[in-house]
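>>> Would you be able to build a 3D model of this:
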Amino acid sequence: MTPVGTSLADTVEQELRLPDIDPDYCAYAAFDRASCRACVDACPPNAWVLSDESLGLDTEACNGCGLCVQACPTGALHIEFPWVIRHFSGKALALFACEHTGIPAGNDLIPCIHALGIRQLVVMHTAGVTNLLIAQGDCDNCPVACDSSQRLTRLIEELNQILVQRHQAPIKILAYSNTVWQKIYRQEEIISQGTLLKRRAFMGGAASTGNTQQQMVVLDPLNRNECRTVPPGALLPDPASEANCLWPWAPQLDPDNCIGCDACIKLCPTDALQSHDTEEGSSYLVQAKYCTGCNICADVCMEDAIRPLAWSPITHHSVSLIEKQCTNCGNPYHVPDGSSLADANKCPVCNRPAHQSLSA
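Just a heads-up that it's a prediction; the model follows:
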């Protein structure tokens, strides 16, 4: 029911701003011991309601800022963002403006500049866009209440380290006033080598080079279904070398503390952790490109032997396993080479103090 004093148009617009929720990808819904509360922590109006049994959204409290979408590690949340590109001199320029800048509606505004997340930025970069033209309001006094006016800048700085390491062009942020941004949006001004040129001056100079065609393209790669839940690392180009290679998320496996229970392997939703069997033997494989940072592996590990770290290299890409047979229960088991249990003769279950006391 539409609240008294609220128009139907306002109600429809508010509902369109609500994030779409895909429970199949939500870490909290997938695993009852998941510690993920990224959407809850990122939400300025505290619209996300978390309990031991459920995760819900207070639709009346939600302001549609999209910060939860950027924060969700698994891509379970989504809001449609307009994506506007201008092409000039073979370069693609992406334009984003916050709706709190004072720029009139109808200019493809987004709720908050800082709602752009790593997936959107990587997809943008893959589409050939390395220049991000933004107009933003006063973040420190914004009604959305974003906790930092530098959030997007810091995110791009971290991402650029990964891109440069892979010999890719970094992403540049170009911030403009509302007036200039609107002129660029309407193509009344053109950017050339970082300099704003009046339309007349640009056309005069372009005539001598034959480059008189301007083009505006509205694409939708940010909103493609197949890109919403793909691990950020899988959207990046593969590195030339794995040595010291940075990743958005890198699972750190500690062979000394790992007991080889396989719990993280079985519960990893993206196969960033795998068990690999060959004629030479078995091993654990860590593939950071598939890690989302959902933290389920750490939540299930009772030995604190694994944890995903952001913007980091992998310490162990492969961990060899030693095959053994438990002298207590007789079942086969394996432990990492170098584990504290490598010299023991009991499987991880029988080796637990509680199990030993029950057996006694």
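>>> CA only for contacts and neighbour counts going forward, please
Will do.
>>> So which residues of the protein form helices?
For the chain, helices defined by DSSP state H occupy the ranges 8-17, 27-30, 38-42, 67-71, 118-126, 151-165, 178-185, 199-209, 225-228, 232-235, 263-267, 296-300, 353-359.
>>> most neighbours per residue, which of these?
helix 67-71 (a mean of 24; mean count of other C-alpha atoms under 10 Å).
>>> Sequence B follows; please return its structure for comparison with A:
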Amino acid sequence: MIKLFGVMQNTGYSPVKPESNHCIAMFHKNVECCDCKAVCNADAIMIGRPGTGISVDNSKCTGCEKCISACNYGAFKRSGMTEKKWCDSLIESLDAGELVLGCRQVKEKNIRAINCIGSVHAVHIFYWLTKGIKKIVFKFGDCSSCKNTSGLGCLLEQLYSLETFVSSFSRCSIDRYYNETGITVFADGFAIRSISAGLKNRGIGRRDFFKTMGRELLIGVNEVADAFTVKESSAVDFSGKNELSQRVSLFREAFASVKHLVKEGFSFDRRIPLCSINIDKEKCSGCGICIKLCPTGALRLDSDGSLKHVSFYCHGCGVCVKACLKGAISLNDKVLI
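Below you'll find the predicted structure:
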């Protein structure tokens, strides 16, 4: 996609790259997850049978990137850029702890442009808060006149999940204010240290200039290369299932800095990659099907042959629940770390 005068022009490739090994629909036929398709107004996403892969129709994709936030398991990424790099690029050089984001309809100065406010996930916001951002302003135009009509609704759902999650931390708080042109989020108690003044205040020397320009050029080249090399459908490699998605890696980095502030168990939410499960040992036969199909490697057999679960590796996808023929596994409403 190329943005010309605020309008995304379709150039035959998508800025979104699917990563099928993180799609839970690839691990069991009864999972019934299609959140990405539900938010795609262009019907550009295709989900194959388990083990086959997911793909994006480049000729239909509008470049809104809502599928990235809609997938709570990190099965989509921005071409040529990791989620951490994307998050860091938006707060780079901010010295006042304030981030202003605007969708493609907003024509104001001094904002960080994103394709759609619905492309921001709760984990992205959580990461920014732990990096010293205390105020985030989401500016948007008339969603009803945009092809991506559900952008605002997607963002509000993410904010609600984050607020519920944060309620389990001591000294941390989030307040949200809404008007016709934007949503302002105020946060307190997250950051151990403030973000440093970046290039904006200390000036840019020749070395910094070329270093920055080189990085931006490399990202642009990678975006194009990534987009054109995406296969229509790539088979899932189950041997690499223990590899963390970018979403989970980003969450872990943010959570590590505020873990000591946890005051109680979390209420389970699919948007936050933490989950506990209940295992009925009387029903469990130790067949190991759940271990084989778990996308994150959160299940394993203990030395005594009993099933062991690690909450920190689990993101609550429910594959193990669907896979268990004995009905020995269920998701817990509370997550204890």
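>>> TM between them?
Their TM-score after superposition, calculated using TM-score structural alignment, normalised by the length of structure 2, is reported as 0.62; 263 aligned residues with a C-alpha RMSD of 4.2 Å.
>>> Please tabulate the helices of structure 1 in a markdown table, including the columns distance to Phe88 of structure 1.
Output for these, formatted as a markdown table (distance: least, C-alpha to C-alpha, whole Å):
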| stretch | distance to Phe88 of structure 1 |
| --- | --- |
| helix 8-17 | 32 |
| helix 27-30 | 42 |
| helix 38-42 | 36 |
| helix 67-71 | 29 |
| helix 118-126 | 16 |
| helix 151-165 | 23 |
| helix 178-185 | 11 |
| helix 199-209 | 11 |
| helix 225-228 | 26 |
| helix 232-235 | 26 |
| helix 263-267 | 47 |
| helix 296-300 | 45 |
| helix 353-359 | 68 |
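>>> quick one: which of those is nearest Cys112 of structure 1?
Distance to Cys112 of structure 1, taken as C-alpha to C-alpha, is lowest for helix 67-71 among these, at 7.6 Å.
>>> Where in structure 2 does that closest one align, residue-wise?
Aligned using TM-score structural alignment, helix 67-71 of structure 1 spans residues 66-70 in structure 2.
>>> just checking, Gln136 of structure 1 touches Leu109?
No - with contact defined as C-alpha atoms under 8 Å, Gln136 of structure 1 does not count as touching Leu109 (10.2 Å).
>>> and Gly293 of structure 1, what pairs with it in structure 2?
Aligned partner of Gly293 of structure 1 by TM-score structural alignment: Gly316.
>>> you'd agree its match is up against Asn278?
No - Gly316 of structure 2 lies out of contact with Asn278 (C-alpha under 8 Å); the separation is 11.8 Å.
>>> who has more neighbours, those two?
Gly316 (25 against 13; other C-alpha atoms under 10 Å).
>>> how much space between the more buried one and Cys294 of structure 2?
Computed as C-alpha to C-alpha, to the nearest Å, the Gly316 of structure 2 to Cys294 of structure 2 distance reads 10 Å.
>>> and what of Glu32 of structure 2?
Glu32 of structure 2 is 15 Å from Cys294 of structure 2, by C-alpha to C-alpha.
>>> more neighbours, these two?
Cys294 (24 against 10).
>>> Can you tell me what that one aligns to in structure 1?
Using TM-score structural alignment, the equivalent of Cys294 of structure 2 in structure 1 is Cys268.
>>> how close does the nearest residue to Tyr313 of structure 2 once chain neighbours are set aside get to Tyr73 of structure 2?
The shortest distance from Tyr313 of structure 2 to any non-neighbouring residue, by C-alpha to C-alpha, 6 or more residues apart in numbering, is to Ala298 (4.9 Å). Noted for Ala298 of structure 2: a distance of 14 Å to Tyr73 of structure 2, by C-alpha to C-alpha.
>>> Of these two, which one has the most company?
Per other C-alpha under 10 Å, whichever of Ala298 of structure 2 and Tyr73 has more neighbours is Tyr73, with 25 against 21.
>>> ok, the more buried one touching Val248?
Yes - using C-alpha under 8 Å, Tyr73 of structure 2 makes contact with Val248 at a distance of 7.5 Å.
>>> on that earlier part again, what is in contact with Gly316 and Asn278 of structure 2 at once?
Counting by C-alpha atoms under 8 Å, 6 or more residues apart in numbering, the residues touching both Gly316 of structure 2 and Asn278 are Leu331.
>>> Can you name the residues that contact the counterpart of Leu162 of structure 2 in structure 1?
Correspondence of Leu162 of structure 2 to structure 1, assessed by TM-score structural alignment: Leu159. Leu159 of structure 1 is in contact with Ile118, Pro248, counting by C-alpha under 8 Å, 6+ apart.
>>> Distance-wise, check Leu159 of structure 1 relative to Ala169 of structure 1.
Where Ala169 of structure 1 is concerned, Leu159 of structure 1 sits at a distance of 11 Å (C-alpha to C-alpha).
>>> Then Thr59 of structure 1?
Look at Thr59 of structure 1 and Ala169 of structure 1: by C-alpha to C-alpha, they are 40 Å apart.
>>> right, and Asn41 of structure 2 touches Cys67 too?
No - contact between Asn41 of structure 2 and Cys67 fails when scored by C-alpha under 8 Å: they sit 10.2 Å apart.
>>> Which neighbours do the two have in common?
Common neighbours of Asn41 of structure 2 and Cys67 (C-alpha under 8 Å, 6+ apart) do not exist.
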